[in-house]
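S.K.: got a predicted structure plus its sequence, pasted below:
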Amino acid sequence: MRSWRKLLVSVLSIVMISSSVFISTSEYNSVEAATSYSSLKSKINSIMADSRMKNASTSVTVRKASTGEVVYEYYADKAVTPASTMKLLTGAAALETLGENYRFTTTVLSEGKVEKGILKGNLYLRGQGDPTLLKNHLDSFAASLAKNGIKKVNGNLVGDDTWYDKVRLSAGILAEDEPYYYAAPISALTLSPNEDYDAGSVIVTARPSKNGSSTSVTLTPATSVLQVVNNSKTVPKGYKNTLKITRKVGTKKVIISGNAPLGTSGVKEWISVTDPTAYALDVFKKSLAEKGITFSPGSKVVRGKTPENAKALTSRKSMYLKNLMIPFMKLSNNTHAEVLAKEMGKVVHNEGSWKAGLLVMQDYALSIGLDVTKWKFEDASGMSYSNKVTSRELSELLYLVGSEPWYKYYIKSLPIAGSPDRLVGGTLKNRLKAAPAKGNVTAKTGSLNNIKSLAGYAKTKSGETLIFTVLTEKNRSSTIPVIDRIATTIANN
């Protein structure tokens, strides 16, 4: 964080209580528009008359990206749950605090010596938050150890996740969400199943096998930290596919139920693990075995802290943060958001916790001039229904980041309307697919039950860029079609 920002934060923080403080402002329906925007004002007001918007709790702000001038407001100071548009603040704070070239590190260490192919000591796998660690990276670790002559370990395999605290789930995670990837527990030592980098999850696939038999189940990567309970059945072609995969809350039991008709591809689900550290260790031990590295009969797989005298045997650094921003924001990856919060807390306050990380986010908001009394957040991903922000403040954030040196990475990370490439279009891949919105709206989506939001930038027909934030909650029916009409109207201005 720049020195002037540190000074500003230290002064302003004296009068702040905590990141969880939120002071409500009186609601009002205010519409402001310069003469040149009178047509846009009229069109958006017509859209706001839609029953889906009238029945929802809505906050809208439109402003110029060049000057920050507000050209349209509708209950702009109303506090609304932002859902994943909260990631706009998380991403900005991370780029500023950690830097666009920040990388996460994972290291294999030991305090023992190698004699005649035997490592006489413990083998430590130390994680420092990398959400992009894959099975093939663990394979590379194992290959490096084998190349250095290690054939056997007579100590324990130890997972060191002490870089972060022991709190695994962010506030506001519902029991119904806990079995799935988007609510995976957070650990400094974790593993992702593929290059979407949904850390802390396993891809569970159930496919039809032989008529009358259970489905064929595979886990990617293969791991024993989940226990499969297969109650499904393969049925003749033409039957309805009723396959379902879930995990029993609070347990390791993955329940597979329903019918899988022959000739179908079955079902695939990203299931969260209950213990990311144990998951990484389990897969790493398999990687070691595949390279011929064994353990003594008395060796155990445990969790612990790496001793100071341990020496690094091999290590890996993640991609740069500027590159991680793509899967994080395009795919709205919740675990990335929460990892970044804890990482910011660790780097700034030497505490890898949500409390410390959210404080960093608040301080960043203060430093750029946002009114943090109009923000409430108890997580970094937007999963909590208790998060609140106004459309005015969210649009102000989008204006202020435009002058940041890392802004080019920030804007590049946002989904682009209608783009068929999922790492370009992201969560807007299948929305706003027609002109003038297609390719001209770049924005972050947000979605929870009865909550929909969209916040970002729209290039108008005249070539001007407008910032828009549309937040809706308490929806009786989805407001996405109406929100998309607003974005299209702005792009058509």
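M.R.: Right, received. Where do you want to start? Residues are numbered from 1 along each chain as shown.
S.K.: when you work out contacts or count neighbours from here on, use the C-alpha atoms and nothing else.
M.R.: Fine.
S.K.: how close does L466 get to L428?
M.R.: From L466 across to L428, the span is 18 Å (C-alpha to C-alpha, to the nearest Å).
S.K.: quick one, strands of the stretch 201-350 of the chain?
M.R.: Secondary structure of the stretch 201-350 of the chain by DSSP state E, counting those that start in this stretch: the strands cover 201-207, 216-220, 227-230, 233-235, 244-247, 253-257, 259-261, 267-272, 294-295, 301-303, 311-317.
S.K.: and the ones you listed as JSON lines, adding mean neighbour count and distance to S144?
M.R.: Shown next, in JSON lines, are the strands of the stretch 201-350 of the chain (neighbours: other C-alpha atoms under 10 Å; distance: least, C-alpha to C-alpha, whole Å):
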{"stretch": "strand 201-207", "mean neighbour count": "24", "distance to S144": "25"}
{"stretch": "strand 216-220", "mean neighbour count": "17", "distance to S144": "23"}
{"stretch": "strand 227-230", "mean neighbour count": "16", "distance to S144": "31"}
{"stretch": "strand 233-235", "mean neighbour count": "23", "distance to S144": "43"}
{"stretch": "strand 244-247", "mean neighbour count": "21", "distance to S144": "35"}
{"stretch": "strand 253-257", "mean neighbour count": "20", "distance to S144": "34"}
{"stretch": "strand 259-261", "mean neighbour count": "27", "distance to S144": "42"}
{"stretch": "strand 267-272", "mean neighbour count": "21", "distance to S144": "29"}
{"stretch": "strand 294-295", "mean neighbour count": "18", "distance to S144": "15"}
{"stretch": "strand 301-303", "mean neighbour count": "16", "distance to S144": "20"}
{"stretch": "strand 311-317", "mean neighbour count": "16", "distance to S144": "7"}
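S.K.: let's bring in a second model and compare:
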Amino acid sequence: MKRRDFLGGLAATLPIAAFGQGMPRPIPRAGRRIAPLEPGTILNASGLGAVTSYLVVDLATGQVREAHQPNLALPPASVTKALTALYAQRYLGAGFRFDTRVLATGALSGNTLQGDLVLQGSGDPLLDTNRLAALVAEVANAGIRRISGRFILVENALPHLQNIDPDQPPQAGYNPGISGLNLNFNRVYFEWRRADNGYAVSMDARSNRFKPLVDMARMEVVSRQTPIYTYRQANGRELWTVARQALGNAGGRWLPVRDPALYTADVFAALAATYGIALPAPQRGGVPPGARSLGESFSPMLTNILDDMLHYSTNITAEVLGLRASAAAGRAAAQLSQSAAAMGRWAESVAGAPVGSYENHSGLSGNSRASAQDLVRIMQSNEARTGLRSILRETELVDDKGNGAPVPGRQVFGKTGTLNFAHGLSGFIERDGQQRLAYAIFAADMVARANAPSEEERPRGARAWLGRAREQEQALLRRWAMLYC
């Protein structure tokens, strides 16, 4: 499975939806290029003026070019990840890498390890089944087929958290648990197909090379209309039910895992069994004295991790990096909100003024708040101008039909963020490769968010609302690129 396919559920994008008659078409002026729309026209056309905050500032002079309710605090969504990237750069360093190790105590007698086997994590959010299989191979290559002692999981590099945001639907794959041992972005693949007596279902940790079945997560198909999914934990297992009426002939989707360390151990044991290695039930603990390394698996370096995180907007990566950065800064936290608050205090010291309040490091919370003014303060800092320059993605400028409409010599870079009935974007506008403007645009309908059913991943009206917010955003960006850059 290609990486883009694997991550598709984490960073799905929606097409721009038409609303009303769309943005009015700019009128050409005699002898000049097409004039950009006026701000009032843009806001009126979207119908979102009352719930929009934006600000654009000249980076050379600090002059405010345009603003609309710049201090209106709204959920920043995944725009938060730009701040998290800066925080991780500051406290972890560009060369930082996560390390997952398999260790052993005791001597090998025949094919039996007379001691413990240890799987130790550092929180690597990119550990996948392929890399875990390589660690299993190291155990097999050492000649081990049985162990007389314990199979120990070491996950204390990070706190064990059941989810990122408790307000999300239970089946949201972008809202998994977190621990010091993570695997496959802490998601398990649920697959179903119609069979003679109903449905055949399976739960696995597939990759492009392996498809180990998972025992710690189980699914039951039940006859009901709603809810589509239910979830509970019992006897060390994660137990799901799904509504029969919601299934077609066949399909599959990634579901979140709440106990990532146990999930990792389950997959490790399934892969070990293919070598004839029998492992006892896993136990949580620390690394025993005298343990020796059998193998290690390293993540890419931080710069590559950040580039990946901002491109795919992976929530678990942001949370793990934020927690590790807080620990490195001497602010180790047991909860995401505590770590995010530490990040906010650091950002305030960098920007020289308040920069919002954050519940976590990914933006997956409707309770975080930031304004356009807050994000522009961050973007004006030297840390942001240098640290985000190579990892922010270019935002394509399009017209009201969704067709490419570049402004010659100008490029827009930014981090976007989307929740139901909330959308934002913040970054830089460049001219001929030079940063000229810092901007932020947020829009959020808090009434619609409050009224949206909590069990629905995409409530009615959310897609159309997002289309309006994105079209408004595009019109503003085209205006600023043409007039001020």
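M.R.: On my side now, so go ahead. All values derive from a computational prediction rather than experimental measurement.
S.K.: that older thread, can you put the strands of the stretch 201-350 of the first structure in TSV and add distance to G357 of the first structure?
M.R.: Below are the strands of the stretch 201-350 of the first structure laid out as TSV (distance: least, C-alpha to C-alpha, whole Å):
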stretch	distance to G357 of the first structure
strand 201-207	23
strand 216-220	31
strand 227-230	34
strand 233-235	46
strand 244-247	29
strand 253-257	32
strand 259-261	45
strand 267-272	23
strand 294-295	38
strand 301-303	24
strand 311-317	22
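S.K.: can you say which of those is nearest to T132 of the first structure?
M.R.: Comparison of the strands of the stretch 201-350 of the first structure against T132 of the first structure by C-alpha to C-alpha identifies strand 311-317 as nearest, at 9.7 Å.
S.K.: what residue in the first structure is paired with L135 of the second structure?
M.R.: Using TM-score structural alignment, the partner of L135 of the second structure in the first structure is F141.
S.K.: quick check: closest non-adjacent residue to that match.
M.R.: The shortest distance from F141 of the first structure to any non-neighbouring residue, by C-alpha to C-alpha, 6 or more residues apart in numbering, is to T314 (6.3 Å).
S.K.: can you classify the nearest residue to E383 of the second structure once chain neighbours are set aside by secondary structure?
M.R.: Excluding its sequence neighbours, the residue lying closest to E383 of the second structure (C-alpha to C-alpha, 6+ apart) is L86, at 7.0 Å. Three-state call for L86 of the second structure (DSSP: H, G, I helix; E, B strand; the rest coil): helix.
S.K.: residue in the first structure paired with L86 of the second structure?
M.R.: With TM-score structural alignment as the criterion, L86 of the second structure pairs with A92.
S.K.: then Y174 of the second structure?
M.R.: In the first structure, Y174 of the second structure lands on Y182 (TM-score structural alignment).
S.K.: what about that match, how many neighbours?
M.R.: Using other C-alpha atoms under 10 Å, Y182 of the first structure has 23 neighbouring residues.
S.K.: part of a strand, is it?
M.R.: No - assigned with three-state DSSP, Y182 of the first structure falls outside any strand and is helix.
S.K.: for the strands of the stretch 201-350 of the first structure, which one sits closest to S3 of the first structure?
M.R.: Here strand 311-317 is closest among the strands of the stretch 201-350 of the first structure (C-alpha to C-alpha), at 27.9 Å.
S.K.: where in the second structure does the closest one align, residue-wise?
M.R.: Counting by TM-score structural alignment, strand 311-317 of the first structure lines up with residues 292-298 of the second structure.
S.K.: thank you, goodbye.
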